[in-house]
Every structure is written in C-alpha cells, then in structure tokens.
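Undergrad: Give me the fold of what follows.
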Amino acid sequence: MPYEAKTRPTEADVAAFLDRVEPAVRREDGRVVCELMRKVSGEDPQMWGPSIIGFGRHAYRYASGHTGETSRIGFSPRKGALVFYLSCNAAQQESLLARLGKHTTGVGCLYIKKLAEVDMAILEELIRAAWAHPEPA
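TA: Predicted structure coming up:
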C-alpha cells in the first residue's frame, strides 16, 4: 500500500484558526508570521492538516523513491512555541541562527517562544532562504 501523508492541504479558514490560538501572545505572533510569510512568498496561506499554516507547495522525492508534497514554507502557532517548517538546511543557516536571538532547533524545525525575543530581519532572511531553496524536511 502506498504511503499517504497525514498532513495535507485543507479548505479550513486560516484566519479562523488563528483567532482560536492561545495564549494571546502566540495568536498575535502567529498573525505577524502569517503576514511575513505571505509577503516573502507572494502566496496566500493555506491550512495543512489541523494546525500548520503553509505557503506554496513543494514536491519531493527521497533516494528511497518515496515521493510527496509539502508546503514550501510554513509554521504552527503551538501552545509552547511558534514552530517554523522552513525545510532548509539548518547547518547552512548557522550564521543567521547565531544572530537570530532566543530559539531552539529540531529536525527540520525552528522553535521560537516569542517574536519579541528574536531579530525579525534575521527571521525574514531565514524564511526567504527557505522559500528560495526548498528541501524536504
């Protein structure tokens, strides 16, 4: 049986999703990030699954032959942090990350608790780099 991705684009309303985000600081930060990603990508946001806001589409193929589609860039305003899905090579972005401000990283993800704790110009550079050179997460 072929693999079917669980996180797929939906018709859910992005603004309505953001209106329900708690706490309030995460909701407001989510709105700011949504507009920043819209500006960088030139695309309208779309819900991917129940909690990821994505921009654009990126088809990929792994060496194993597995193929799929994901948003080109995206984020999720989760309770503990904003999670960025930038699908870029974090090692290549090391110098930017060093200047970003308070954050953590995981496999294919960037975590920021408050936008007020990071340099927004550096965040925009990271988003632009991911938009320009998407790689599978």
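Undergrad: C-alpha from now on. contacts and neighbour counts both.
TA: OK.
Undergrad: next one: stretch 11-31 to chain centre, how far?
TA: 14 Å (Cα atoms, centre = their mean, to the nearest Å).
Undergrad: Regarding the chain, what is its longest helix?
TA: Secondary structure assigned by DSSP state H gives helix 24-41 as the longest helix of the chain.
Undergrad: Give me the buried positions along that one.
TA: Going by neighbour count (16 or more other Cα atoms under 10 Å), the buried part of helix 24-41 is 25-31, 33-34, 36-38, 40-41.
Undergrad: Next: stretch 5-21.
TA: Residues of stretch 5-21 classed as buried by neighbour count (16+ other Cα under 10 Å): 9, 14, 17, 18, 21.
Undergrad: for comparison, sequence B:
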Amino acid sequence: MYEQKTKETDDSVVEFIEAIESKKKKEDAYRLLDIFTEETGYEAKMWGPSIIGFGSYHYIYKTGHEGDAPLVGFSPRKAKISLYFATGDQERETLLKDFGKHTSGKSCVYINKVDDIDIDILKKLIHQSVAFLKKLYPASE
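TA: Coordinates of the predicted model:
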C-alpha cells in the first residue's frame, strides 16, 4: 500500500527557517512566511522535512490514490525557492505571465529571490490557488 511521503508534522517552522545557512534565503523565507500567513489566514505548518504549508485539503484521484496536501506553500531550498500553488487552473498560467523572474515545473514555481517577483501577483496566486482547491475539494478542512 502506498504511503504518502509528505505529511504535516509538528516540527517548528521557525527552527527550520533559522537553520537556513544563507542569510538572504533566510530573510526571504521570513518574508514569504509573513505574506502567506497574512494572505491565507492559516498558521504555517511543516510538511515533511522542508515544505512550509498553509491550510490543507484531502484529494482523491480517479486511480483511488488519496492523501492530504497544503493548499499553498513554499520551500527555501538551496538552489531556488519552490512555491507551491494548485495546478490545473488557467488563471494560474495567466498570473504567472506577469509574476517576474521564475521557472515552472509540474507543480512548483521556482524563484531565486523574493525581490525578483511581483508581490501583488504572489498574493493573487495564493488566493487563486486556495479558492481553486477549495472549489475542487469542497470537503476539505
């Protein structure tokens, strides 16, 4: 049976951020923590060893695979900062056009530093992702 790797933990978000070696990445992590907390209204929680997530939803795929995930989140990784937003909504792609310097993967948006992006667009992406997932998975929370 499949066991989900990335689960919510009781680890300290502040301790995780304080352990970041790069001063600039640490500053960016605190800045993102403030923005995500303010925009979502959720308390930050650690998901797995390195993702800071906000809120949660329960998903069930057509294959029967199911699990829990944060509505939005970020991870200040060594190379880049990963931002986690919902996929599958065209509004995300539209917002990303004016987001600033970034690259996109299947489920992540990668940035080098917060100064490279438009904070107002970040806030819109957070709201869009939360609204999209709550509509897609209404039983969540």
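Undergrad: After superposition, what is the TM-score?
TA: With the length set by TM-score structural alignment, normalised by the length of the first structure, the two chains reach a TM-score of 0.92; 135 aligned residues with a Cα RMSD of 1.5 Å.
Undergrad: quick one on the thing from earlier: what is the nearest of the buried residues of helix 24-41 of the first structure to residue 128 of the first structure?
TA: If you rank these by distance to residue 128 of the first structure using Cα to Cα, residue 40 comes first, at 6.2 Å.
Undergrad: Give the helix, strand or coil label for the residue nearest the centre of the second structure.
TA: Among the residues of the second structure, the one closest to the centroid is residue 73, at 1.8 Å (Cα atoms, centre = their mean). Three-state call for residue 73 of the second structure (DSSP: H, G, I helix; E, B strand; the rest coil): strand.
Undergrad: OK, contacts around the closest residue to it other than its chain neighbours?
TA: Residue nearest to residue 73 of the second structure in three dimensions, not counting chain neighbours: residue 53, with 4.1 Å by Cα to Cα, 6 or more residues apart in numbering. Residues in contact with residue 53 of the second structure (Cα atoms under 8 Å, 6 or more residues apart in numbering) are 44, 45, 46, 47, 70, 71, 72, 73, 74.
Undergrad: Read off where the longest helix of the first structure ends up in the second structure.
TA: When the second structure is aligned by TM-score structural alignment, the counterpart of helix 24-41 of the first structure is residues 23-40.
Undergrad: Relative to the first structure, what is the average displacement of whatever helix or strand the residue nearest to residue 73 of the second structure lives in?
TA: Secondary-structure assignment from DSSP states H and E places residue 53 of the second structure in strand 51-54. By mean Cα distance after the TM-score superposition for the first structure, the fitted strand 51-54 of the second structure averages 0.6 Å away from its aligned residues in the first structure.
Undergrad: What's the first helix or strand after that strand?
TA: Once strand 51-54 of the second structure ends, the next helix or strand along the chain (criterion: DSSP H and E) is strand 57-60.
Undergrad: next one: that following strand to chain centre, how far?
TA: 16 Å.
Undergrad: Now do that strand: which elements does it pack against?
TA: Applying 3 or more Cα pairs under 8 Å, 6 or more residues apart in numbering; DSSP states H and E, one finds that strand 57-60 of the second structure makes contact with strand 66-69.
Undergrad: mean distance, the strand it packs on to its aligned residues in the first structure?
TA: Mean deviation for strand 66-69 of the second structure: 0.7 Å (mean Cα distance after the TM-score superposition for the first structure).
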